[in-house]
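1. All I have is the shape, not the residue letters:
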């Protein structure tokens, strides 16, 4: 009878012991730095959740519910940072493999926060947890800018409870601590990529008439990024219409042009008006390079080549 009475008294005390606990939280900011949205490679960063509890006499379970953030979310896989009307997708995870989304019972997606168990201590207890962040690669349609999402107020519900009162973070059960504030940010810089297709004039026995061929410069720039494309004078440093293909000391003169009629030479900044300008869209923009070998004295037979450097200025 005495043992039963003691057990009954201890059980009756559990709610009051839990109420005596008090926990506080802080979270460091997540800064992804510079994001190359033209790359398919993801960018990652982490934050640290710091937990400090007092008055604990049994193990404390913590449920740090994290919502969508001020940038919102379009799916369980895509929270968003925003810059004006533009958005950049990212996500927060509870595991280093970044397969388990860190969520909240209060948002419309199925993910929940991890259950964090603090050690059994009488008095104070503390711990940390890592929040893993990833910006997905290949977001080429995102314009340059500084992107931000803020977590504060209703976006966070950091709850705690005695482990005898439950062991799940699927609901809003537990005592609520004052919400910390943290931010997630990234910077998308202007960027351009270039790819080329060679010009092959093919075989020609006697250079007594125009020989025409085309190549291509493909430019991919972040949206709204203004750029110019210039072509240098080749290995021998010729002018746009007087470049030289070489075989040893022998030469074949040729020119590169912006138009099908071969009336607009394509050169570099040293020849005013000879570059090609454009504005990025995030998609590849193909630019045709029109080549012409004019009539000239025919050198000895062989393969004649030249290398032209393509420069994108943005």
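-> All right, it came through fine. As the structure is a computational prediction, the values presented were derived from the model and not from experiment. Numbering: from 1, shown residues only.

2. From now on I want contacts and neighbour counts done on CA atoms only, so please keep to that.
-> OK.

3. Tell me the spacing between the nearest residue to residue 60 once chain neighbours are set aside and residue 257.
-> The shortest distance from residue 60 to any residue that is not its chain neighbour, by Cα to Cα, 6 or more residues apart in numbering, is 4.8 Å, and that residue is residue 162. Residue 162 sits 76 Å away from residue 257 when distances are taken as Cα to Cα, to the nearest Å.

4. quick one, helices of the chain?
-> Assigned by DSSP state H, the helices in the chain fall at 2-20.

5. quick one: the residue nearest to residue 60 from residue 17, how far?
-> Here the criterion is Cα to Cα. By it, residue 162 lies 9 Å from residue 17.

6. Could you do residue 174 as well?
-> Distance of residue 174 to residue 17, computed by Cα to Cα: 13 Å.

7. quick one, which of the two is more surrounded?
-> Neighbours per residue, other Cα atoms under 10 Å: of residue 174 and residue 17, the larger number sits with residue 174, 19 against 15.

8. Distance of that one relative to residue 292?
-> Residue 174 sits 78 Å away from residue 292, going by Cα to Cα.

9. ditto for residue 3
-> Residue 3 is 103 Å from residue 292, by Cα to Cα.

10. More neighbours: which of the two?
-> residue 292 (19 against 7).

11. Surely that one is in contact with residue 207?
-> No. Applying Cα atoms under 8 Å as the test, residue 292 and residue 207 come out as separate, 11.4 Å apart.

12. what residues are up against the spatially closest residue to residue 43 that is not a sequence neighbour?
-> The shortest distance from residue 43 to any residue other than its chain neighbours is 5.1 Å, reached at residue 135 (Cα to Cα, 6+ apart). When contacts are counted by Cα atoms under 8 Å, 6 or more residues apart in numbering, residue 135 touches 32, 42-44, 88-91.

13. so which of those residues is the most crowded?
-> Compared across these, residue 88 has the highest neighbour count, 28 neighbours, by other Cα under 10 Å.

14. check contacts around that one.
-> 80-82, 135, 139, 142, 147.

15. next one: residue 295
-> So, once contact is read as Cα under 8 Å, 6+ apart, residue 295 ends up touching 207-210.

16. Can you tell me which of these is nearest residue 195?
-> The shortest gap between residue 195 and any of the contacts of residue 295 belongs to residue 210, at 27.2 Å (Cα to Cα).

17. Count the residues that sit near the residue lying closest to the closest one once chain neighbours are set aside.
-> For residue 210, ignoring the flanking residues on the chain, the nearest one in space by Cα to Cα, 6+ apart is residue 294 at 4.6 Å. Taking other Cα under 10 Å as the criterion, the count of residues near residue 294 is 18.

18. for comparison:
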């Protein structure tokens, strides 16, 4: 008789946290990123925008029910930090911005690779025959305030961008057989990874603002000699933006023959005067017609002041009283 023995040799069985990972997860951002429209740097205010991040997980037959996920947004092609980030136009023009999660004042989204906090969350298999789950988050973008020197190019709306590689914008995730095995931190070892397409875009618009102080000529009992006065225009235009300032003809509708007027008892009397670009009062400041000139320059993004030189020439003295005119200063850009 021959005896046969069946010997089963069993060694220790180790189940690594992610060894049975059969779920797959991916993330997308609506529109491919965040777009900031109508960014006006000389307004000095922050500009906000939002986008939606969708994360979807699919559980297979052997999938661990609990998944730890982290959305990483590292450095794009023009940033050196995540707070703030930088969009770029050309080789030197930059625009600072942030990307947050949770709220407009929430977590500044970062990456484990840059030692900044990614978006860290958990998803659990829904069960009941449902094997797919999607969770959405709002991404909050902010162009930082007080960047007046951000330039426009070619006197037109200028697009600033930052793009992210698949290594910089990515979803990492790892499954755990039991919820208690989930450490709550972003997975590094054994983690799966899925790229997230992401681009930040800003449309920077050109703009100018202008204000003026009144011009008050000195009082005089006669107009036998010329009277001089000045006023100031304060303006701010987008950096590098060419602009021109035109002054209207006032009540006379004639830039070469301006007149102040006074009406009393139905009778209107006038006083001739003129406005000039220069202290010598030789260059008439008008709208470019009739031989008049306009003030022209390029914006810097910062406030600038321009002096308007006025003169009442010697002339026959009219009826005493207060004479006035209203001039419209128009900035063209």
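-> Now that the structure is in, tell me what you want to look at. Bear in mind the structure is a predicted one, so any value in this text is a computation, not a measurement.

19. quick one on the thing from earlier: which of the contacts of residue 88 of structure 1 fall in strands?
-> Using DSSP state E to define strands, the subset of the contacts of residue 88 of structure 1 located there is 80-82, 135, 147.

20. Tabulate the residues you listed (CSV), appending distance to residue 116 of structure 1.
-> Formatted as CSV, the entries for these read as follows, by distance: Cα to Cα, whole Å:
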residue, distance to residue 116 of structure 1
80, 26
81, 27
82, 30
135, 25
147, 30
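
21. And the strands in the stretch 51-200 of structure 2?
-> Counting by DSSP state E, counting those that start in this stretch, the stretch 51-200 of structure 2 has strands at residues 66-73, 85-89, 93-101, 107-108, 119-124, 132-143, 158-163, 169-176, 192-195, 199-204.

22. between these, which one is nearest to residue 289 of structure 2?
-> Each of those was scored for nearness to residue 289 of structure 2 using Cα to Cα, and the closest is strand 158-163 (32.0 Å).

23. can you give me the angle the closest one makes with strand 169-176?
-> On the basis of axes from the mean of the first three to the mean of the last three Cα atoms, to 10 degrees, strand 158-163 of structure 2 is oriented at 30 degrees to strand 169-176.

24. Quick one: which of the contacts of residue 88 of structure 1 hold up in structure 2? List them.
-> Counting by both residues aligned by TM-score structural alignment, their matches' Cα atoms under 8 Å, the members of the contacts of residue 88 of structure 1 that carry over to structure 2 are 80-82, 135, 139, 142, 147.

25. Just give me the closest of these to residue 276 of structure 1.
-> Minimum distance to residue 276 of structure 1 across those is 23.6 Å, recorded for residue 142 (Cα to Cα).

26. ok, now which ones touch the counterpart of that closest one in structure 2?
-> Residue 142 of structure 1 maps onto residue 150 in structure 2, with residues paired by TM-score structural alignment. Contacts of residue 150 of structure 2 were listed using Cα under 8 Å, 6+ apart, and they are 41, 93-95, 238-239, 301.

27. can those residues go into JSON lines with extra columns for distance to residue 289 of structure 2?
-> Listed next are the contacts of residue 150 of structure 2 as JSON lines, based on distance: Cα to Cα, whole Å:
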{"residue": "41", "distance to residue 289 of structure 2": "33"}
{"residue": "93", "distance to residue 289 of structure 2": "37"}
{"residue": "94", "distance to residue 289 of structure 2": "39"}
{"residue": "95", "distance to residue 289 of structure 2": "40"}
{"residue": "238", "distance to residue 289 of structure 2": "26"}
{"residue": "239", "distance to residue 289 of structure 2": "28"}
{"residue": "301", "distance to residue 289 of structure 2": "29"}
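
28. who wins for most neighbours among these?
-> Neighbour count (other Cα under 10 Å) singles out residue 238 as the most crowded of the contacts of residue 150 of structure 2, with 30 neighbours.

29. What is the equivalent residue in structure 1 for it?
-> Using TM-score structural alignment, residue 238 of structure 2 sits opposite residue 222 in structure 1.

30. now that match, nearest residue through space, not along the chain?
-> Nearest non-adjacent residue to residue 222 of structure 1, counting by Cα to Cα, 6+ apart: residue 282, 4.7 Å away.

31. what's the spacing between the aligned partner of that neighbour in structure 2 and residue 143 of structure 2?
-> Structural alignment places residue 282 of structure 1 opposite residue 301 in structure 2 (criterion: TM-score structural alignment). Taking Cα to Cα as the measure, residue 301 of structure 2 and residue 143 of structure 2 are separated by 16 Å.

32. Would you confirm that the residue nearest to residue 210 of structure 1 contacts residue 252?
-> No. Using Cα under 8 Å, residue 294 of structure 1 and residue 252 do not qualify as a contacting pair, with a distance of 9.2 Å.

33. And for the residue nearest to residue 60 of structure 1, the neighbour number?
-> Should you count by other Cα under 10 Å, residue 162 of structure 1 turns out to have 23 residues around it.

34. do residue 261 of structure 1 as well
-> For residue 261 of structure 1, the number of neighbouring residues by other Cα under 10 Å comes to 8.

35. Residue 263 of structure 1 now?
-> Using other Cα under 10 Å, residue 263 of structure 1 is surrounded by 11 other residues.

36. Map it onto structure 2.
-> Correspondence of residue 263 of structure 1 to structure 2, assessed by TM-score structural alignment: residue 282.

37. and what of residue 252 of structure 1?
-> With TM-score structural alignment as the matching criterion, the partner of residue 252 of structure 1 in structure 2 is residue 271.

38. Contacts only, for its match.
-> Under the criterion of Cα under 8 Å, 6+ apart, the contact list for residue 271 of structure 2 reads 259-261, 312, 318, 323.

39. which position in structure 2 aligns with residue 311 of structure 1?
-> When structure 2 is aligned by TM-score structural alignment, residue 311 of structure 1 is paired with residue 330.

40. any idea how far its match is from residue 210 of structure 2?
-> The gap separating residue 330 of structure 2 from residue 210 of structure 2 is 8 Å, by Cα to Cα.

41. shouldn't residue 132 of structure 2 be in contact with residue 59?
-> Yes. Proximity of residue 132 of structure 2 to residue 59 meets the contact threshold set by Cα under 8 Å, at 6.5 Å.

42. Spit out the residues that contact those two alike.
-> Taking Cα under 8 Å, 6+ apart as the contact rule, the neighbours common to residue 132 of structure 2 and residue 59 are residue 125.

43. Tell me which of those two has more neighbours.
-> For residue 132 of structure 2 and residue 59, the more surrounded residue by other Cα under 10 Å is residue 59, and the numbers stand at 23 against 16.
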